[in-house]
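1. mind looking at a prediction? Sequence and model below.
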Amino acid sequence: MDRRSIIKHAGIAGVLAAGVAPAVQAQATIRWRLTSSFPKSLDTIHGAADVFAKKLNEMSGGKFSVTVHAPGELVPALGVVDAVQQGTVEAGHTCPYYYAGKDATFAMGTAIPFGLNSRQLTAWYYDGNGLKLFREFYDQYSIINFPGGNTGAQMGGWYRKEIKTLDDIKGLKMRIGGFAGSVLTRMGGVPQSIPGGEIYQALEKGTIDAAEWIGPYDDEKLGFQKVAKNYYYPGWWEGGAQVDFYINKAAFNALSPEYKAMVETAASHAHVTMQAMYDARNPAALKRLVAAGAKVLPFPKAVMDSAFKHSMDLYKELTDSNPHWKKIYTDYSNFRKDQNLWFRFTDAQFDRYMQSAKL
């Protein structure tokens, strides 16, 4: 009796008894290396890559193995795009906006000042045109992208001195992620690009006056509250910051359809898990930070208004000068307009009421 006849008549128990492996067992063994931009100590953002690798291993019965490497083990923290593009590694986990120096369009893949929040960005990617447009953009880098987590709206960072007026921004040396530094520059600040694992030392030594990372849970782990007490909100430059899995195009195309589906599924699982971890862990961490002496303060309206104006001016300039930006931002901004209209009547109103309720 041939293999097809066995499968047709025996059922799964008979198949296993006859030694005929299910489809996944017939797949080739795959070994990938993934380089992360985030230190291992951050079990939320670095942990999303671990979630991705673990899920692939489980779905493939151990046939698809991904080893996750911290910054510096294989490539520098901000070297992910080059490493994946060149095939030095098969995959990476990073924030697209770290590479806005290559092309400002990268920034929209993570977050831009006064952009979409996390739910809106996920909606744009999965049910709007976001994923399609970015796949077209990344093709020039031989990269296929998958959403790989979101932090949710972030805090506005730690400052040695209080920010009371716009004048307090002038000359401020601040570690701030990628693209948002362009807006800070227009406001008179001095942005610094520093990987997550090196921020504490720079703030402690006074090399910088302020620093932002993500939010209470990660910030507490990095110890910023020990060297700067003024903790501002909101992070107007990151209303919902997305992290991506970058996959080398040739490596992905070499996979079977089953393995491609596993990569997509593992990435979406990591995407959901990462924000769940932040949302679950940030509240308790914020309480601990306040108990340790952190002063939680809102940015003055004048600072918010100035940041908004400079952001919109920047987007207009990029639309006029960068065709990649124009193509994606036109769709992004139209989607944002409709989302803000919808959220105005739903989540925003519900959240505002619940936050004022005596629970």
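-> Looks like it came in fine. Residues are numbered from 1 along each chain as shown.
2. CA atoms for contacts and neighbours, from now on please.
-> Noted.
3. and the residue positioned nearest the centre of the chain, what does it touch?
-> The chain has Val243 as the residue nearest its centroid, 2.0 Å off, counting by CA atoms, centre = their mean. Going by CA atoms under 8 Å, 6 or more residues apart in numbering, Val243 touches 93-96, 109-110, 147-150.
4. putting a second one here so we can go through both:
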Amino acid sequence: MRRRALFRHASLAAAGTAATGGLAAPAIAQGQPALRWRMTSSYPKSLETIYGTGEVFARAVAELTDNQFQIRVFGAGEVTPPLQALDAVQAGTIECAHTTSFFYTGKNEAFAIATGLPFGLNTRQQEAWLYQGGGIELLNAFFAKFNVFGLPLGSTGAQMGGWFRKEVPTPADLKGLKMRIGGLAGTVLERMGGVPQQLAGGDIYPALERGTIDAVEWLGPVDDEKLGFVRVAPFYYYPAWWEGAANTQFFCNLDQYNSLPKPYQAAIRAACTEATRWMVARYDTHHPEALRRLVAQGAKLRPFSRDMLDACARAWEGLEKEIVARNPDFAAIHASWSKGRDEMRLWHRISELSFDSYAAQLSARR
């Protein structure tokens, strides 16, 4: 579906009007104000996919509004420190941000759900819960407490488990391990005896090179190759149990969003969806070659052992119950999220998983 057609449909639906005929492009923006916003990204410009998702979003908004609504994207640290993007939007010092919600679990653990929880949903399931399971609405009821409005803006798909200076075959090998890891997974690592660190993308390699940290999880082959981790930590583990799927997030100052004309709000929603699909597709098509190059450069692929996964899963299950019991914001969203998780897993075991498992075996025989 072309962007203008998508926008026309979204705009008319938002106004409660049936789309019964054609609408010339200039009429879409006719009478609407010319707006110039700024978006701060938590990602460096060198990471063309995750940072580029913000630019795809901004271009779509401009095209959908006949260039009346333009958003300029700034890289990590250009106008706001990368881990303070939410604070800047909340305060109204910048209109919007492209960031990762779980960076802000120190404010409230419920922020982690918008990104993804350990041993949680895969990409398909996360999108289904967000768009059809009430996830976006539940999250925005929570985000409003921080004066922001949020939407998914990108999804990485399943991630790699990170780069390690030494092998970690058993749970005991996590004791004392200093690892850059975000969100509630850091608390799980802590319960396993590790020492979690939260660092922005541009700060990770120097810390790994100096030995300030022993391991790092970031995303997957495309970005990990650009950040050069293979040169200082060759053991490349999988899977990332802390993120079966990871959404990045659009945050907008709530007052600013509410003041937008309805067609501009519709443009933001449509552009977020388009950019999210772009990110998923780009990573899926570019990760294979990047992984081959990393192996050629010396990456040593290692699966996390079953003992490791089981131990981390037990630690997470205990933490999950504790947070539900003490955090009503988390509990309110988690009730819907966990129901969706269990129901969709039941279905996917029959459909998606059985097909994917056989198809993977078939490919391995060729």
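-> Okay, I see it. Quantities reported herein were computed from a predicted structural model and do not represent experimental measurements.
5. what about the aligned partner of the residue nearest to the centre of structure 1 in structure 2, which SS state?
-> By TM-score structural alignment, Val243 of structure 1 lines up with Thr248 in structure 2. Assigned state for Thr248 of structure 2: strand (three-state reduction, DSSP: H, G, I helix; E, B strand; the rest coil).
6. can you name the helix or strand that the residue mapped onto Thr285 of structure 2 from structure 1 falls in?
-> Counting by TM-score structural alignment, Thr285 of structure 2 lines up with Ala280 in structure 1. The secondary structure element spanning Ala280 of structure 1 is helix 257-291 (assigned by DSSP states H and E).
7. Gln197 of structure 2 reaches Leu177, doesn't it?
-> No - using CA atoms under 8 Å, Gln197 of structure 2 is not in contact with Leu177; the gap is 10.3 Å.
8. for these two, list the residues in contact with both.
-> Ile213.
9. hang on, the earlier thing: how much does the helix holding Ala280 of structure 1 stray from structure 2?
-> Once fitted to structure 2, helix 257-291 of structure 1 is off its aligned match by 0.7 Å on average (mean CA distance after the TM-score superposition for structure 1).
10. who are the packing partners of that helix?
-> In terms of contacts (3 or more CA pairs under 8 Å, 6 or more residues apart in numbering; DSSP states H and E), helix 257-291 of structure 1 is packed against helix 47-59, strand 143-150, helix 216-222.
11. so where is stretch 104-117 of structure 2 in structure 1?
-> Against structure 1, stretch 104-117 of structure 2 falls on residues 99-112 (TM-score structural alignment).
12. who's in contact with the matching stretch?
-> 78, 81, 95-98, 134, 178-180, 237-244, 324-325, 328-329.
13. okay, buried residues for it please.
-> 99-100, 104-112 (16 or more other CA atoms under 10 Å).
14. ok, now stretch 199-217 of structure 2?
-> Across stretch 199-217 of structure 2, burial judged by 16+ other CA under 10 Å covers 199-202, 204-205, 207-208, 213-217.
15. could you check which residue of structure 2 pairs with Pro71 of structure 1?
-> Checking TM-score structural alignment: Pro71 of structure 1 goes with Ala76.
16. and that match, which of the three is it?
-> Applying three-state DSSP: Ala76 of structure 2 is coil.
17. any idea how far it is from Val89 of structure 2?
-> Distance, Ala76 of structure 2 to Val89 of structure 2, by CA to CA, to the nearest Å: 14 Å.
18. repeat that for Met308 of structure 2.
-> Distance of Met308 of structure 2 to Val89 of structure 2, given as CA to CA: 39 Å.
19. so if I had to pick from these two, which one is more boxed in?
-> Val89 (25 against 18; other CA atoms under 10 Å).
20. which strands or helices does the helix or strand that one falls within pack on?
-> Element membership of Val89 of structure 2, judged by DSSP H and E, is helix 85-91. Helix 85-91 of structure 2 sits against strand 96-99, strand 247-253, with contacts defined as 3+ CA pairs under 8 Å, 6+ apart.
21. what does that helix correspond to over in structure 1?
-> Using TM-score structural alignment, the partner range for helix 85-91 of structure 2 is residues 80-86.
22. name the residues that touch the matching stretch?
-> Applying CA under 8 Å, 6+ apart, the external contacts of stretch 80-86 of structure 1 come out as 35-37, 75, 89-94, 99, 141-143, 246-248.
23. what about that stretch, how far off from structure 2?
-> Averaged out, stretch 80-86 of structure 1 is 0.9 Å away (mean CA distance after the TM-score superposition for structure 1).
24. for that stretch, what is the distance to the chain centroid?
-> How far stretch 80-86 of structure 1 lies from its chain's middle: 17 Å, per CA atoms, centre = their mean, to the nearest Å.
25. which parts of it are buried?
-> Neighbour counts over stretch 80-86 of structure 1 (16+ other CA under 10 Å) mark 80-85 as buried.
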